[in-house]
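>>> The following block contains a protein sequence and its predicted model.
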Amino acid sequence: MDKHEDFLNRLNEAIKDGDAKQVRIAEYCDVSEQAVARWKRSGQISKDNLFALSEISGYRYLWIKSGEGGKRISSVTENRNEYMKSENTKVYYARDTEDSDDIEQLVEAIRKAHANKVLTDQAISHLTSFIRTLNNRR
């Protein structure tokens, strides 16, 4: 097998066996289902969409991209850091707290639930209002 075929196999595994169905992947990446189908056939996918796919599927960015390390995301923060290092990208956060891993995991759980239509847009709106209310009480 060549590198491209290996990549296609990993990409297809993340799409087929990941935490979200193809329609949810398309919605999360803000592309059509046909675009996701093209990714599966051609392997032509932007780095941003590959990272978004890694987030929604639960498969590590570096594993999908190059086969490095373990398949599944064990830490959302670690996956993001690997992506940023690999692509020489920087992300700035409003603040860093000692509870950031717990917060990251909560945000990840909410994101996955929303992407898989377990949480509605209205539920997300209510959660956002609730969190803002908590934040304002500090």
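Okay, I see it.
>>> use CA for all of it now, contacts and neighbours both
OK.
>>> what's around residue 16, how many residues?
Residues contacting residue 16 under the criterion other C-alpha atoms under 10 Å number 14.
>>> Which SSE is immediately downstream of the helix or strand harbouring it?
Under the assignment given by DSSP states H and E, the secondary-structure element containing residue 16 is helix 3-17. Note on helix 3-17: by DSSP H and E, the next helix or strand toward the C-terminus is helix 22-29.
>>> could you give the angle of that following helix to helix 3-17?
Orientation note: helix 22-29 sits at an angle of 110 degrees relative to helix 3-17 (axes from the mean of the first three to the mean of the last three C-alpha atoms, to 10 degrees).
>>> ok, second structure coming up, stack it against the first:
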Amino acid sequence: MGCFQQHLLVFMAMAFAIAIKPAFSVLGWEERYLPDPRVCWGEINKADGCEHDLYASVVNKKINMGSECCEAIQGLDYKCKNWIFNHGRFTPEFGNRVKKFCATLGVTLPPSYRIYYPQTPGHGDLRD
């Protein structure tokens, strides 16, 4: 292979690497799949005291919140619900309890929506 061909090959490889880099680096994995926590909590805090009620429910081991809080949680998009109850500060089991509690207030999430998807069969079942 001649010197010109080697230079041309190196140039083309560099040009290709530069051309495809923006396609892969515009958004990282977390930016694509995880929401901005400030947006999620901002939606929850539209209901006065909702965030406090969520934390108090964990501490007191008894869910106590108003229908406005349930409506705020229901209004969250999928990414926020998933982040808060699977990757955020609360456990998936707690998310299912919140869902059941909100149903008693007449605020329900869509039937197809489950907050918790267990990784293994039988894991995380709530028998209350």
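Ah, there it is. Model, not experiment: these values are computed from the prediction.
>>> Can you calculate the TM-score here?
Structural agreement between the overlaid chains, expressed as a TM-score with TM-score structural alignment, normalised by the length of the second structure, amounts to 0.32; 58 aligned residues with a C-alpha RMSD of 3.8 Å.
>>> Of all the residues in the longest helix anywhere in the second structure, which ones are buried?
If each helix of the second structure is counted by residues according to DSSP state H, the longest one is helix 3-25. By neighbour count, with 16 or more other C-alpha atoms under 10 Å as the criterion, helix 3-25 of the second structure contains no buried position.
>>> related to what we said a few turns ago, tell me the buried residues in the helix holding residue 16 of the first structure?
Counting neighbours by 16+ other C-alpha under 10 Å, one finds that the buried residues in helix 3-17 of the first structure are 7-12, 14-15.
>>> Out of the residues you listed, which is nearest to residue 101 of the first structure?
residue 14 (23.9 Å; C-alpha to C-alpha).
>>> quick revisit: got the buried residues of helix 3-17 of the first structure as TSV, with distance to residue 66 of the first structure columns?
Formatted as TSV, the buried residues of helix 3-17 of the first structure follow (distance: C-alpha to C-alpha, whole Å):
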residue	distance to residue 66 of the first structure
7	7
8	10
9	11
10	9
11	10
12	13
14	13
15	16
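>>> which of those lies closest to residue 106 of the first structure?
residue 14 (22.1 Å).
>>> before we move on, back to that, packing partners for the helix holding residue 16 of the first structure?
Counting contacts by 3 or more C-alpha pairs under 8 Å, 6 or more residues apart in numbering; DSSP states H and E, helix 3-17 of the first structure is packed against helix 22-29, helix 33-42, helix 47-57, helix 61-66.
>>> what does the second one contact?
Among residues not part of helix 33-42 of the first structure, those counted as contacts by C-alpha atoms under 8 Å, 6 or more residues apart in numbering are 8, 11-12, 15, 22-23, 25-26, 44-45.
>>> Residue 73 of the second structure - how many residues pack around it?
The local packing of residue 73 of the second structure (other C-alpha under 10 Å) involves 27 other residues.
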